[in-house]
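> Predicted structure and sequence below. I'll ask about it afterward.
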Amino acid sequence: MEIVASHHGPIHGAAVQSIKSTRGSNTKLNRKILNLNLSRNRISSQGAEQLGDAVGSNDTMERLNLSWNSITGQGAIVIAHGIKENVRLRQCDLSWNGFAGRAGIELARVVRENTKLSHLFLRGCRLEDQALEAIGQGLLITSMDESQLELVDLSRNPFSTKAVSHLFFTLTQLSHTKLKCLLLEDVPIDCQCSQILMELNTKFPDMSIKHGPELIVGNTWEEVKVESGKFVSLFVLLREGIRYNRRRLVDILSEMDTDRNHCVTLAQLIEALRKLPIRYRHSQLVDLLQSLDKLHNGTIYYG
């Protein structure tokens, strides 16, 4: 059975009672619900408290959509607890509700303890850095179990780039995972974050991670937004021996090349670019590495 009450205004007690495990006909209805869509019903914190217990006790529901409501505070905590307890639920959409503070930590427990969920949508839930860290730890712990989680949408939450970097690092510690898609579409990443992401992509090539804009190294966020300034071609700068700020990139790399094999590591190249200094995008480093990795060992041939 599918129940859709989307766009209907405030939810009433009958809708809550329909999924509660009670006596008589309601019990039979409870056992038939597979898909419950209550999005855009202005469900309040109080309504969510009633609904949370019902969600936790339901043993047939596979898909739950509570997006675009007014679920906050204690109601959000109870809803998260109910989802954590529901062992049949496969897909859950809580987008555009308020799960700040303790409610966000409770959501992280969903990730950690409900190993049956495959799709979890938390877009625009006011989640904070602390919740993101807890979610990362939850993913790390469930990798030791049989977690079915394939997609997590964390976009439109006020995460910092530093918190996202910590999340990526945590994911590199996974031994295995079924996670295929991680959405952080509006969160900008910096050079350090990009390096960790490269490592993550190498370890889990089937995992798709969508993030926000790439911060320009050495620029402020305001400069990034207006895309100010031009970026020199690192390849041309290196191959043509062009002087930049009265120094040549190739000369700095030569000083770092203690083995005298005309190869440097990516970290050494980054340090050389800092010494000039040159503004660049991390994607330029990736392109240069792909073009000049003559020995196929992750080093850059500058000779």
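Now that the structure is in, tell me what you want to look at.
> For the rest of this, base every contact and every neighbour count on C-alpha atoms.
Noted.
> Please enumerate the helices of the stretch 1-150 of the chain.
Listed from the start of the chain, the stretch 1-150 of the chain has helices (DSSP state H, counting those that start in this stretch) covering 13-17, 25-30, 45-57, 73-85, 102-113, 129-142.
> Make CSV from those helices and add mean neighbour count and distance to residue 148 to it.
Converted to CSV, the helices of the stretch 1-150 of the chain look like this (neighbours: other CA atoms under 10 Å; distance: least, CA to CA, whole Å):
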stretch, mean neighbour count, distance to residue 148
helix 13-17, 13, 28
helix 25-30, 15, 24
helix 45-57, 21, 19
helix 73-85, 23, 14
helix 102-113, 23, 10
helix 129-142, 21, 9
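> Nearest to residue 91, out of those?
Of all the helices of the stretch 1-150 of the chain, it is helix 73-85 that lies closest to residue 91, at 10.2 Å by CA to CA.
> contact partners of that closest one?
The contact list for helix 73-85, computed with CA atoms under 8 Å, 6 or more residues apart in numbering, reads 44-49, 51-57, 89, 98-100, 102-103, 106-107, 109-111, 113-114.
> cool, stretch 28-47 as well?
1-11, 18-21, 58-76.
> could you redo the last one with a cut-off of 6 Å?
1-11, 19, 60-72, 75 (CA atoms under 6 Å, 6 or more residues apart in numbering).
> what about it, start to end distance?
Taking CA to CA, to the nearest Å, stretch 28-47 runs 23 Å from one end to the other.
> List the buried residues for that stretch?
By neighbour count on 16 or more other CA atoms under 10 Å, the buried set for stretch 28-47 is 29-31, 33-47.
> distance between it and the chain's centre?
27 Å (CA atoms, centre = their mean, to the nearest Å).
> cool, and stretch 165-177?
With CA atoms, centre = their mean, you get 11 Å for stretch 165-177.
> hang on, the earlier thing: apply the buried test to the contacts of stretch 28-47 and list what passes.
Buried among these (16+ other CA under 10 Å): 5-6, 11, 19, 60-72, 75.
> In strands, which of the residues you listed appear?
63-65 (DSSP state E).
> And stretch 259-268, end to end?
End to end - CA to CA - stretch 259-268 spans 13 Å.
> The structure to be compared is supplied as follows:
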Amino acid sequence: MNNIHEDSVDFQSNSQEEKQQLSVQSVLSRGSQEEIKFTKGQAGHSDDECSTDLEDDSMFMEQNNSVIVDVFFIYPSRLLIFISVFTSSRRLNLSPSDVYLKACKQTGAVPVSYILCHLDDAILDLNYYGLGPLGAKALAILLKSHGVVTHLELKGNSLQAEGTQYLMAMLFENISIQSLNLSDNKLGLKGAEVISKMLSDNRKLKSINLSENDFSDAAAKCLAEALKNDFVVKDLDLSYNCICDAGGEDLGVMLAENIGIEVLNLSWNHFLIRGNAALIAGLKVNATLKQLQLSNSGFGCPEVQLMAEVLQQNDTLVLLDLSINCVDDEAVRLLCQGLATNETLEVLKLSRNPITKIGAATLLRTVKKNMKSALEEIDISSVLVCETFVELLEETRVTRPALRFQYYILPSVTKNLLALGIFKKFFEEQNKSIMDFFQALDKEGTMKVSTSAFRKAVKEANIPLDQQQLGWLVRKFDKNCTATIVYSVVQTFV
């Protein structure tokens, strides 16, 4: 049977029709504003005693030939209900669009044309459509029995806790939705409580985005309690909220007990060392988490040291995002203690941290040394690196060709890196040997030439290097700054 709000069914008499329409409208309008108290007996399946302001309405006490009132409990412990009036599909055969339009008329919501045009889409993208609670109510009526949508996007719709109630009720009946985006909907603590009730009995929702909802420590506690025993949710996003250390501790306990979550985003909250320590402690015993995002989460040396200990023994985490924190060169050194033995981490994000070229080189050397490292992508895109780092990276890629580093490099550095290639190419085109070039300068056969003599000879030979490139080439050949070049060593470069 299709769930609808019907306002134009042919009844035996006009007076009967009007009476039933008024009853439905009154209930639906009150459903979003007050709690309606009643017991199981009101659904017509029990003789239990009931207490309700609707007990005199015969519509909720019986079934007639064409209309059935389906009353189901969202959260029995809170006696909240969602009332759905629907008709027999065999008699009315209403299409999903008709169901939605009638639901909008019954609830007073403005129909969204996008919904009508995409009823057959698996991904229903309603981000920033301004649905509000009433729009969510009409949508919930449609989706309760519409088993096509698998991904529902509802970001920025001002749903608030009220609108979320209808959606959570719908999820108890819907058999297809696996991914739900409720970010930026002003849910607050009440919204978190409503969602927690659903998560306590979740059977099919695998991904839920709850970012930007003003969740506090109390909200985090509700969600953490519900998720402790949930094994269905795989992807949870709680970023851009107001969760502090107390909430971090609750989430840490959840992380230690949860056996389902694989992707967790806690970026841009208000954790300090206590909350971060609790999260890391939970991660230490967690056996399922694969991706952890903690961007802008107050990570410094103490937290990084704890994370390094986790990386030494963790064999499930493949992505770690610590960007926009307080990770400096010393923190990178501590992190490398974990990376030196880790064999599973594939992606490491450290951009927009106070890391210098020293920390970048430390990181690269650690990755190069650990032959069992699985790292394929490292993001230090805000770090200004030098020529030495780039050359070391090229050496590393000989044995690790899949390794990708994101870094920042000045045009002048890139130009310098071309100098050695230009130098080699010049002699190849002349069919001459670089060693012959140096030997011609070494009149006494000492295997050394002065840097000044080298500079002069390069200019006289018209090798196309500018002053900057020539200076860098001299520094490369004379690493110890002795003003002499041992040209036997030059062979290792060319």
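Everything's here; your move. Model, not experiment: these values are computed from the prediction.
> List the TM-score for the superposed pair.
TM-score of the superposed chains, computed with TM-score structural alignment, normalised by the length of the first structure, equals 0.70; 254 aligned residues with a CA RMSD of 4.0 Å.
> picking that back up, can you add distance to residue 198 of the first structure and give the helices of the stretch 1-150 of the first structure back as TSV?
Shown next, in TSV, are those (distance: least, CA to CA, whole Å):
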stretch	distance to residue 198 of the first structure
helix 13-17	46
helix 25-30	46
helix 45-57	39
helix 73-85	32
helix 102-113	24
helix 129-142	18
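> closest one to residue 297 of the first structure among these?
helix 129-142 (28.8 Å).
> Where in the second structure does the helix or strand following that closest one align, residue-wise?
Per DSSP states H and E, the first helix or strand lying C-terminal to helix 129-142 of the first structure is strand 151-153. Per the alignment by TM-score structural alignment, strand 151-153 of the first structure matches residues 347-349 in the second structure.
> Now that stretch on the first structure. Mean distance?
On superposition with the first structure, the mean distance recorded for stretch 347-349 of the second structure (mean CA distance after the TM-score superposition for the first structure) is 0.8 Å.
> ok, residues contacting that stretch?
So stretch 347-349 of the second structure is contacted by 319-323, 375, 377-379 (CA under 6 Å, 6+ apart).
> Check stretch 369-382 of the second structure too.
340, 343-352, 402-408.
> Which part of the first structure matches that stretch?
Going by TM-score structural alignment, stretch 369-382 of the second structure sits over residues 173-186 in the first structure.
> Same question for stretch 289-298 of the second structure.
Using TM-score structural alignment, stretch 289-298 of the second structure pairs with 89-98 in the first structure.
> Same check on stretch 67-74 of the second structure?
With TM-score structural alignment applied, stretch 67-74 of the second structure matches no range in the first structure.
> List the buried residues in that stretch.
Quick answer for stretch 67-74 of the second structure (16+ other CA under 10 Å): 67-74.
> hang on, the earlier thing: compute the first-to-last residue distance for the match of stretch 289-298 of the second structure.
Stretch 89-98 of the first structure: ends 21 Å apart by CA to CA.
> same thing with stretch 264-274 of the second structure?
End to end - CA to CA - stretch 264-274 of the second structure spans 19 Å.
> how about it, which residues of the first structure does it hit?
Counting by TM-score structural alignment, stretch 264-274 of the second structure corresponds to 64-74 in the first structure.
> separation between residue 273 of the first structure and residue 217 of the first structure?
10 Å.
> That should have said residue 255 of the first structure, apologies.
Following CA to CA, the distance that separates residue 255 of the first structure from residue 217 of the first structure is 23 Å.
> who has more neighbours, those two?
Set residue 255 of the first structure next to residue 217 and count neighbours by other CA atoms under 10 Å: residue 217 wins out with 16 against 10.
> Contact partners for that one?
279-280.
> That one - that's part of a strand, no?
No: judged by DSSP: H, G, I helix; E, B strand; the rest coil, residue 217 of the first structure forms no part of a strand; its state is coil.
> Please narrow the contacts of stretch 347-349 of the second structure to those residing in strands.
Per DSSP E, these map to strands at 319-321, 377-379.
> Generate CSV for these, with neighbour count as supplementary columns.
Formatted as CSV, these follow (neighbours: other CA atoms under 10 Å):
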residue, neighbour count
319, 20
320, 19
321, 21
377, 17
378, 21
379, 19
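> Closest to residue 134 of the second structure out of the residues you listed?
When those are ranked by distance to residue 134 of the second structure (CA to CA), residue 321 comes first, at 38.0 Å.
> Now do that closest one against residue 273 of the second structure, distance only.
If you go by CA to CA, the gap between residue 321 of the second structure and residue 273 of the second structure works out to 17 Å.
> Likewise for residue 250 of the second structure?
14 Å.
> ditto for residue 413 of the second structure
If you measure residue 413 of the second structure against residue 273 of the second structure using CA to CA, the figure is 38 Å.
> ok, now residue 310 of the second structure?
Noted for residue 310 of the second structure: a distance of 16 Å to residue 273 of the second structure, by CA to CA.
> start and end residues in the first structure for stretch 96-103 of the second structure, please.
So stretch 96-103 of the second structure sits over no part of the first structure, by TM-score structural alignment.
> Is the residue lying farthest from the centre of the second structure in a helix, a strand, or coil?
Here the second structure reaches farthest from its C-alpha mean at residue 444, the gap being 66.4 Å by CA atoms, centre = their mean. Following three-state DSSP, residue 444 of the second structure is assigned to coil.
> Ok, the one 10 residues further on next?
Here residue 454 of the second structure is helix, with the state taken from three-state DSSP.
> That one: how many residues sit nearby?
That count, for residue 454 of the second structure with other CA under 10 Å as the rule, works out to 18.
> same question, the one 5 residues further on
As a burial measure, residue 459 of the second structure scores 14 neighbours (other CA under 10 Å).
> Next, it: secondary structure please.
helix.
> who touches stretch 199-211 of the first structure?
With CA under 6 Å, 6+ apart, stretch 199-211 of the first structure has contacts from 172, 180-185, 187.
> For the stretch 51-200 of the second structure, just list every one of the helices.
With DSSP H, counting those that start in this stretch as the criterion, the stretch 51-200 of the second structure has helices spanning 89-92, 96-107, 113-117, 132-143, 160-173, 188-199.
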